[in-house]
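**Student:** No letters, just coordinates:
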């Protein structure tokens, strides 16, 4: 299972995803089209975003891989333009990173 992670990992979700079997590629800067392609979005199973300031990366990721599952792990609201996309939004205050990783791997 391959996951792409973009944003700050303040809740240590990358480590939890790796613990449940994901091979995680972290986008070091802005998750734009070239960065997502370099991270392997074409074959990714999961795209995790923690920075809603980079929400434009969601439709880009879905355009490059319509089957990629998108999860926003943040307490911020997603912009309205993303509302038409299939995005699972999870608030870290409600579910810890270990639980989220386990559910995503199931």
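**Tutor:** Cool, got the structure. Since we're looking at a predicted model, the values are computed, not measured. Numbering: from 1, shown residues only.

**Student:** can we go C-alpha only for contacts and neighbour counts from here?
**Tutor:** Noted.

**Student:** Now do the buried residues in stretch 85-94.
**Tutor:** Neighbour counts over stretch 85-94 (16 or more other CA atoms under 10 Å) mark 87, 89-90 as buried.

**Student:** Closest to residue 16 out of these?
**Tutor:** Ranked by distance to residue 16 (CA to CA), the buried residues of stretch 85-94 are led by residue 90 at 15.1 Å.

**Student:** Give me the three-state assignment for the residue nearest the centre of the chain.
**Tutor:** Centroid check for the chain by CA atoms, centre = their mean gives residue 48 as the closest residue, at 0.8 Å. For residue 48, the secondary structure call by DSSP: H, G, I helix; E, B strand; the rest coil comes out as strand.

**Student:** Okay, one more to line up with it:
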């Protein structure tokens, strides 16, 4: 399984996915289409956005790979325009990164 983690990742979801055996590529904010392409979005199974202010990147990821599972794991508000595109939104104050990573891998 391959994942792209976009944003600062203060909760450590990237490390937890790696602990589950997932190949993780990272993209820093701001998230642009070319950076997603360089990270391998076309072949990714999972796109995890940790900076919800970068919500438009979910649309960019889905445009490059319509089958990628888009997950937002961060605090704050997601832009309304992205609500219908994202597959899952998880607030880190409700579930820790280890639990989210385990569930994402189990659902794959």
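**Tutor:** Arrived safely. As the structure is a prediction and not an experimental result, all values here were calculated from the model.

**Student:** Could you list which of the buried residues of stretch 85-94 of structure 1 belong to strands?
**Tutor:** Those of the buried residues of stretch 85-94 of structure 1 mapping onto strands are 87, 89-90, per DSSP state E.

**Student:** Which residues are in contact with the closest residue to residue 44 of structure 1 other than its chain neighbours?
**Tutor:** Nearest residue to residue 44 of structure 1, sequence neighbours excluded (CA to CA, 6 or more residues apart in numbering): residue 2, at 5.0 Å. Residues near residue 2 of structure 1 by CA atoms under 8 Å, 6 or more residues apart in numbering: 22-25, 43-46.

**Student:** For residue 8 of structure 1, give its distance to residue 50 of structure 1.
**Tutor:** When CA to CA, to the nearest Å is applied, the distance between residue 8 of structure 1 and residue 50 of structure 1 equals 6 Å.

**Student:** ignore the last one, residue 34 of structure 1
**Tutor:** Taking CA to CA, one finds residue 34 of structure 1 at 19 Å from residue 50 of structure 1.
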